[in-house]
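Peer 1: I'll drop the sequence and a predicted model, then ask my questions.
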Amino acid sequence: IKAQQLFPGYPHGYFYQAYITVLVYSMDQSNEALEETLKAQVDRANEVAESFQTIFEDDPESYFMLALTSGIQATYHVLNRNFVRGYLSGRKTKGNLEKAVALDSAYYDAYFGLGLFHYYADLLPGMIKFIAGILGFEGDREQGMREILTTSRNGKHFQVEGEFMYYSISYFLEGDKMNALRGLRQLYARYPHNQAIGLMIAYHYRRSGFVEKCIETCERFGDEHADFLPQLTNLKYYNMAVCYFELNEFEKSDSLITRLEELPTRKSKYYQSAIQFYKGRLADIRGDRREALARYERIEDHKQSEYWRYLSRMYVEYPVDSLMREYIIADNLLGSRRYDASYNKSLALKSDLDAGRRSINPNAEFLIYDLLARNHFYQRRYRESQAVYDEFVPRLAHMEDEFHRAWIYIHYQRCLRTLEEFDLAEQMLAKANSLDDSFTRIIVEREKFMLKKRRSQLGQDQHDDD
């Protein structure tokens, strides 16, 4: 606001105000007053940017500012699932970024947006990607990464954002976790008060099974950003709750999920659904089926929450009985790197199946076999893992729950990729891709990329040997 007062003819202050508002709006899309505020701010920013461009028509920054304001418009439309309007705003954004670099190829901040366009357009599934190409959104994954890297090294306004995005994409979508983590740690050392970077590192600890490290990292952060940046506070408590769940400390996990639910922070539909899923699952584990079903039913039928709806579907159909409870505990042991305990429990569960013990959940048999196979895989017993998969995957098409079935195919593919059985690995990914869940399909695309890269590396290695 101060920048607007001092420089009313410059769009920078108007853009940053709208930028902060759209970040807040992304976490609270039901807030109609906030939506109207955002619209007004974007309109005003765009008006000033257009006036600024007519005065400085040969300055690349004038086109860059136009791109930023239309980029916020595109974000707003996509958040509201209005993809046609999002496309129109996005096309305008891309065009202005291209004009900026045409005027000055060293205007490095513009490459950040271009890189995001090129990268994500290349991730689009088949027909949508084809249509996007016709409309002018040609994707190029490698070019996109190079452009984002250019901004991260040379940008003026978005250097740090470019660096953070480069490492985030490398981590989540490129499978280059170790290099990405190294970069994030270096970035965090430069900005030790930036909770977003710290929580990204905490997330890595959780997803890699170092749950105590994740809890320790999250406990360093206070709740001082709860009003302005609620996503940080939400992620802190969510990470800790899931960690305690994976430690099989269900009461502690439940108390943290309750704490998160009761916080007056704005929460996206994704987080609202995650809360309901874990509250439901915890209720099921302690035998409170009525509460469990009530929680599962609160997961909205919305694009942002479709992952949780798919994940919860099996638990809606079947309560957690004693066999499934033992499976959950053993799976958590594996997820928290207590390998020997998980392996022994997995063997015991398979022995129970062989002896005729059954769950009321018909998916349990497949889940237990997959757990045993993953135990072998995590301990680098790849042939033993493959042998377990080969025993039950031919019957996997009969597994009732399509969500968990798809993820078993993904797990099996990772084993096959490690063993360099690439053709069969591709077949497993094709089977997994039949699930109509956006998150799962993103993971499938990442796995395809990693498979292709591994195949290419192997070909190069063989060429070098020759």
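Peer 2: That came through fine. Residues are numbered from 1 along each chain as shown.

Peer 1: rest of the way, CA atoms for contacts and neighbours
Peer 2: Noted.

Peer 1: just the helices in the stretch 101-250 of the chain please.
Peer 2: For the stretch 101-250 of the chain, helices defined by DSSP state H, counting those that start in this stretch occupy the ranges 110-123, 126-134, 141-154, 159-172, 177-190, 195-207, 211-218, 230-246, 250-262.

Peer 1: which residues touch the second one?
Peer 2: Counting by Cα atoms under 8 Å, 6 or more residues apart in numbering, helix 126-134 makes contact with 121-123, 138-139, all of which sit outside it.

Peer 1: Return the member of those nearest to residue 89.
Peer 2: Of all the contacts of helix 126-134, the one with the least separation from residue 89 (Cα to Cα) is residue 121, at 15.1 Å.

Peer 1: what sits up against stretch 145-163?
Peer 2: 107-116, 119, 165-166.

Peer 1: Could I get those residues in CSV, plus columns for distance to residue 21?
Peer 2: Converted to CSV, the contacts of stretch 145-163 look like this (distance: Cα to Cα, whole Å):
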residue, distance to residue 21
107, 26
108, 25
109, 21
110, 22
111, 24
112, 21
113, 19
114, 23
115, 24
116, 21
119, 25
165, 20
166, 24
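
Peer 1: Second structure follows, compare the two:
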Amino acid sequence: MKKPSVSSRLAYLLVGLLLFGLAWQNLSAQDEILPYQELILEGQSLTFNEKYTQAQEKFQALIEKMPENPAGYFYLAMVYQAQMKDLESDLYQKEFHQNLNKVIELTKPKEEKKTANKWDLLFLGNAYGSLGYYQAKHGGWFSGFKLAKKAKGVLEKALQQDSSFYEAYFGLGSYHYWRSIATKIFNWIPFIGDKREKGIKLLQIASERAVFFREPAQVALIWIYFKEKRYSEALELVSTLQGKYPEFKVPFWAKAFIYYERYDWRNCLTVLDELEERILQTQKDNFYNLIEVNFLKANCHYNLGHEKICQKICQEILANPLDEKIKERQKEKLDKTKKLLKKCQK
């Protein structure tokens, strides 16, 4: 039985998530390592739980308290990025770019004058990385790669100041792994090489020892383990994130894709049903995501021999009132749905 491939949105979702610096943990026994650290962590937790308006208010308050510090602008940009990824929309691209450009404006002169501290370099590197992701997603792969390389260089400067600065391990680990994937046909060349394991190791360290990037590293590892077919390790991290952030939909997407890849149709359907319910509660007109969920559901039912249920779901997908932009973006999925519907009707 041939299994349909998982949507390419995984790659975007992953990259977007790789660049999304969020974490929350109990730091009461630790010294404050950034001004207004608790305010930052509260905003991050709200973002993880998809309370975007409240998160924006937290980071706007941080900007008002520290207008010359890049932290507030960076994390506010990450809220807008999270919203766009959650909605599969470019609705907040202006705000996203404005805040990242402000981060660069505040930190790049310090880098050039060699007066930047490791935190300045961390935010500058991640600003470049976030902009690179956005450009790559929108077709600018070459410019996106150039920005990713620039991000790597800046993060390495942060490590030169402090080799145990685990916050920087997240971005560097992500870069090494995904660059190796992107250039795998050249990995036999000595100066390029395959640095996937190096990337994984750096992310594992960040997932255990970073403060602000601990859980982003866990998210990154979920998708890397998924790609490497290390499904049990991925599911363990999924369970951890679901326990901490019950409103966070990304672990549900990850679990659904993992079950789908393992041909575990029944468990996949259970997760997809809950994911669809969450989308309908908060984004009932988000037809892009509803197509994603229901296309997988239709294939699961088909593989279980439930042709009539599969047929009904396919018809519902094709009956959605889609605008031209969604039709274009989901053209491949809609074409596959039409073919699956014909198979069910035989």
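Peer 2: Received the coordinates, thanks. Note that the structure is a prediction, hence the values are computed from the model and not measured.

Peer 1: Redo the helices of the stretch 101-250 of the first structure as a markdown table? Include distance to residue 56 of the first structure.
Peer 2: As requested, the helices of the stretch 101-250 of the first structure are exported to a markdown table (distance: least, Cα to Cα, whole Å):
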| stretch | distance to residue 56 of the first structure |
| --- | --- |
| helix 110-123 | 17 |
| helix 126-134 | 32 |
| helix 141-154 | 23 |
| helix 159-172 | 24 |
| helix 177-190 | 35 |
| helix 195-207 | 36 |
| helix 211-218 | 47 |
| helix 230-246 | 38 |
| helix 250-262 | 48 |
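
Peer 1: Output those as CSV; include the columns mean neighbour count and distance to residue 367 of the first structure.
Peer 2: Formatted as CSV, those follow (neighbours: other Cα atoms under 10 Å; distance: least, Cα to Cα, whole Å):
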stretch, mean neighbour count, distance to residue 367 of the first structure
helix 110-123, 23, 30
helix 126-134, 13, 31
helix 141-154, 21, 35
helix 159-172, 20, 25
helix 177-190, 16, 27
helix 195-207, 20, 19
helix 211-218, 20, 23
helix 230-246, 23, 17
helix 250-262, 18, 21
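
Peer 1: residues of the top helix by length along the first structure that come out buried?
Peer 2: Counting residues, the longest helix found in the first structure (DSSP state H) is helix 438-465. Across helix 438-465 of the first structure, burial judged by 16 or more other Cα atoms under 10 Å covers 440-451, 454-455.

Peer 1: before we move on, back to that, tell me the one of the contacts of helix 126-134 of the first structure nearest residue 297 of the first structure?
Peer 2: residue 123 (32.1 Å).

Peer 1: The alignment partner in the second structure of that closest one and residue 145 of the second structure: what is the separation?
Peer 2: Mapped onto the second structure by TM-score structural alignment, residue 123 of the first structure lines up with residue 181. Going from residue 181 of the second structure to residue 145 of the second structure by Cα to Cα, to the nearest Å gives 13 Å.

Peer 1: next one: residue 316 of the second structure
Peer 2: From residue 316 of the second structure to residue 145 of the second structure the distance is 39 Å (Cα to Cα).

Peer 1: related to what we said a few turns ago, what sits against the nearest residue to the match of residue 123 of the first structure once chain neighbours are set aside?
Peer 2: In space, residue 181 of the second structure comes closest to residue 196 once its chain neighbours are excluded; the distance is 7.6 Å by Cα to Cα, 6 or more residues apart in numbering. Counting by Cα under 8 Å, 6+ apart, residue 196 of the second structure touches 176-178, 180-181.

Peer 1: List the residues that contact residue 278 of the first structure.
Peer 2: Contacts of residue 278 of the first structure by Cα under 8 Å, 6+ apart are residue 257.

Peer 1: Next secondary structure after the helix or strand containing it?
Peer 2: If you go by DSSP states H and E, residue 278 of the first structure is part of helix 269-285. Using DSSP H and E, the helix or strand that follows helix 269-285 of the first structure in sequence is helix 289-297.

Peer 1: In the second structure, what range does the helix or strand just after that following helix match?
Peer 2: Of the helices and strands lying after helix 289-297 of the first structure in sequence (DSSP H and E), the nearest is helix 306-317. Mapped onto the second structure using TM-score structural alignment, helix 306-317 of the first structure covers no residues at all.
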